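Q: pasting the sequence and the predicted model now:
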Amino acid sequence: MANDTLEGNRHRGVPRQGASPHTLIDAIQGTLADFLAAQIGSLDSIDPALGRFARTARDLVHAGGKRLRPVFAYWGWRGSAGPDAPVEPVLPAFAALELMHTFALIHDDVMDESDTRRGRPTAHRIFAGQHENDGSIGDPQRFGSSAAILIGDLCLVWADQLLARSEAPPTVRACYDRMRVEAIAGQYLDILGENQPGAWSVDRALLVARHKTASYTVQRPLQLGLALTGAAQSETEQAYGSYGLAVGEAFQLRDDLLGVYGDPAITGKPAGDDLRTGKPTALLMLARKLATPAQRAELTLDPAGAVNPADGSGGPTDARTEGGFTQAQIERRAGIIAETGAPARLEAMIQERVADGVAALAQAPIHEEARAALIELAVRVTHRPA
């Protein structure tokens, strides 16, 4: 099966040397498509319902996305492997990162009760809709959440299977496992913060960003790519670690800003979701730190999750959103955050981290093509509109 997967991708223009972003992503997409087709066939042969289940997972994997994790892993590998090393043997490892990412997104959406992702219904909403359309008994929302958790679990198992198809030394698995533990640890801290907002701070929000986002988005994919070469290069690994941590944090800080001020038509998610849930992002923590007492009072949630405006206005209950906020309240909170100067301060923090990341690569013993690509990526992923 592994040979079939790689052979199928050769017809998709797998890059043997330095790849353009589109060519590389096409190769990763091809690897995923071939792998998922076989998995769907296997489950479909057991029961048609499982085939439908697996096809939903496939559609979620292919539902857009920037494929950043495989791209960072590729350039981490190319930086050490050089421009002439064939990429086919390591493509499964790169594609596995996208399956892990899908697992993380699906579970995150269940925990946040998000309605959309990448402009489409989230996994639990898809399954709830299937439940209703099929005329099934029971609670469609409960069914949707249960099925989505299983889809996420399946994607994580698939990631393991696909990683095993690459020609990988043992150090790759160690890096991969560390990345998974860090992502789960960061996610737990994230939900803990939502339930203990009074105990949170800017520093703790940044700690969440390092583990939930920076680790598995930039830092560990780069180091995994390096590990795929089989070379012991501590200086390069250290440079990738510093770059990955800085750029990964900047990536999350941009995400915090987009979560409040992004255009839903571009981001694919409703604006204000973080404000609706009271998620203690670095943006919100910084705003509270910079706020006047009156502003801080408006940014504070009561124990039931409802905002306490200084003027006492709450709006009629039937005008509230599912999370307990009216749209006007969400917009008001976004305005207050802007008034504190927190968004401008966060922009400065992003710039500082990008500069730190680029500086970390300056003396790294990597091929110049990879250095240039990683510098360009640092700017592109931290100044994105979605």
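A: It's in.

Q: CA atoms for contacts and neighbours, from now on please.
A: Noted.

Q: find the nearest non-adjacent residue to residue 143, please.
A: Beyond its immediate neighbours in the sequence, the residue positioned closest to residue 143 (C-alpha to C-alpha, 6 or more residues apart in numbering) is residue 128, lying 6.3 Å away.

Q: helix or strand: which one has that neighbour?
A: If you go by DSSP states H and E, residue 128 is part of helix 123-133.

Q: after that helix comes which helix or strand?
A: Once helix 123-133 ends, the next helix or strand along the chain (criterion: DSSP H and E) is helix 140-163.

Q: what comes into contact with that next one?
A: With C-alpha atoms under 8 Å, 6 or more residues apart in numbering as the test, helix 140-163 has contacts from 35, 53-54, 57, 92-100, 102-104, 106-107, 110, 123-129, 131-132.

Q: if we use 6 Å, what do you get?
A: 92-93, 96, 99-100, 103, 106, 123-124, 127-128, 131 (C-alpha atoms under 6 Å, 6 or more residues apart in numbering).

Q: what's the burial count for residue 235?
A: Using other C-alpha atoms under 10 Å, residue 235 has 13 neighbouring residues.

Q: for the contacts of helix 140-163, work out which two are farthest apart.
A: Greatest spacing in these, by C-alpha to C-alpha: 93 and 131 (34.7 Å).

Q: second structure for comparison follows:
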Amino acid sequence: MTTPLDDSTFRERVEHELRAVAAAQRIRLGDIAAPLVELVDAASGFVAGGKLLRPLFCFAGWQVAGGDRDDPRIARAAAAFEWLQGSALVHDDLMDGSDTRRGRPSVHRAFEAQHRDEERAGDAAAFGSQTAILLGDLLLSWADEQIRRVPEAPDWRLTNALRFWDLAKTEVIAGQFLDVLAQTKRELSVEDAMRVVRFKAATYTIERPLHVGAALAGGDDALLDGLTRLAVPLGEAFQLRDDVLGVFGDSVATGKPTGDDLREGKRTVLVARAAERLGPDRILSLLGRDDGVEELAAVIESSGARADVEADISRLEDDADEALETLGEEAVRILTPLARAATRRDR
């Protein structure tokens, strides 16, 4: 029987929803001024070709709560998470100074290059940064419009789902700030790094998509609580896998240069685990330096910190599996493939 992970119809519906919103915005903003069409095209192009992981978890929550897998309304709501993800990534790339995303220039770098190529007046880097801020905000606005295009659901269901949706937006910004704050500290703490993991990635990647889908299908509080018990460890394992791939992954697969997290000075759990083993001084002496990436990656590997994080991932997977078992056989069937795809991946 088909699961959310291999449901091609659902994927096609989500992609259709994304295209439909972009087409409507192209007309709306194009009527204001022709250059705005370029902004719309950049925004819609940025989310194209994504893994749709968050919409898939939303779809899974819907099904676990008894929603009809063939109901097109869930694709309309779930697509909102792809716009939200796009907004977070555009801003994240700008704050981190990342040059690429998914194997292409990041938004601020693309507009910076365009400014130079067209020999425009003013500062090219500033133009790229300013445009990325606006484009990220635009994607967030579209995310809100997208999820509110589900008027057919009974009012109480949509209202409850929007409560979780609003939490997702607040939590991801909270996580982003905690990430920025962590980079100003002289100490390296696993506890602090895990707090960033929880709010910057885990909640809006897995927990809130599950909640929104389940709430739209009329899931009760007991189910929503059970989904949280599953989602928290699974979301943390997802982000820890991301951290490992950021240092040791194949850049062709990930679409970002290997070692970017180290180059950007990220206080990840991987880095904090290395500091636990070796002390912070050596780690901090290499962290955030272009010329320190290879040496720091080797130190993390040889210190056993990478193995520590792999053990963390395995422990969290076990916790998630245990929580999943309490949700029943149908939930296990629906969610197990998605859970594995979240934590056992190469990109």
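A: Noted; the coordinates are in hand. Being a predicted model, the structure only gives us computed values, none of them experimental.

Q: any idea what the TM-score comes out to?
A: With the length set by TM-score structural alignment, normalised by the length of the second structure, the two chains reach a TM-score of 0.94; 340 aligned residues with a C-alpha RMSD of 1.7 Å.

Q: distance of whatever residue of the second structure lines up with residue 78 of the first structure relative to residue 346 of the second structure?
A: Matched across to the second structure, residue 78 of the first structure falls on residue 63, judged by TM-score structural alignment. Computed with C-alpha to C-alpha, to the nearest Å, the distance linking residue 63 of the second structure and residue 346 of the second structure is 27 Å.

Q: quick check: ChimeraX command selecting the buried ones in the contacts of helix 140-163 of the first structure.
A: Command for ChimeraX that selects the buried part of the contacts of helix 140-163 of the first structure, burial taken from 16 or more other C-alpha atoms under 10 Å:
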select :92,93,96,99,100,103,106,123,124,127,128,131
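
Q: which one of the contacts of helix 140-163 of the first structure is nearest residue 178 of the first structure?
A: residue 100 (12.9 Å).

Q: name the nearest residue to that closest one, ignoring sequence neighbours.
A: Leaving out its chain neighbours, the residue that sits closest to residue 100 of the first structure by C-alpha to C-alpha, 6+ apart is residue 156, at 5.3 Å.

Q: tell me how far the counterpart of the one you found in the second structure lies from residue 11 of the second structure.
A: Taking TM-score structural alignment as the criterion, the aligned counterpart of residue 156 of the first structure in the second structure is residue 140. As defined by C-alpha to C-alpha, residue 140 of the second structure lies at a distance of 21 Å from residue 11 of the second structure.

Q: could you give me the buried positions within stretch 42-53 of the second structure?
A: Residues of stretch 42-53 of the second structure classed as buried under the neighbour-count rule (16+ other C-alpha under 10 Å) are 42-44, 46-47, 52-53.

Q: biggest separation within these, which pair?
A: 42 and 53 (21.2 Å).

Q: circling back to that earlier point, between residue 140 and residue 11 of the second structure, who's got more neighbours?
A: A count of neighbours by other C-alpha under 10 Å puts residue 140 above the other of residue 140 of the second structure and residue 11, at 22 against 19.

Q: what helix or strand is the residue mapped onto residue 261 of the second structure from the first structure on?
A: In the first structure, the residue paired with residue 261 of the second structure is residue 274, using TM-score structural alignment. With elements delineated by DSSP H and E, residue 274 of the first structure resides in helix 273-277, which encompasses its position.

Q: which outside residues touch that helix?
A: Helix 273-277 of the first structure is touched from outside by residue 323, with contacts defined as C-alpha under 6 Å, 6+ apart.

Q: same deal with stretch 30-43 of the first structure?
A: When contacts are taken as C-alpha under 6 Å, 6+ apart, the neighbours of stretch 30-43 of the first structure outside the stretch itself are 5, 9, 50-51, 54.

Q: what range in the second structure matches it?
A: Counting by TM-score structural alignment, stretch 30-43 of the first structure sits on residues 16-29 of the second structure.

Q: buried set for the matching stretch?
A: Within stretch 16-29 of the second structure, the residues that count as buried by 16+ other C-alpha under 10 Å are 17-18, 22, 25-26, 29.
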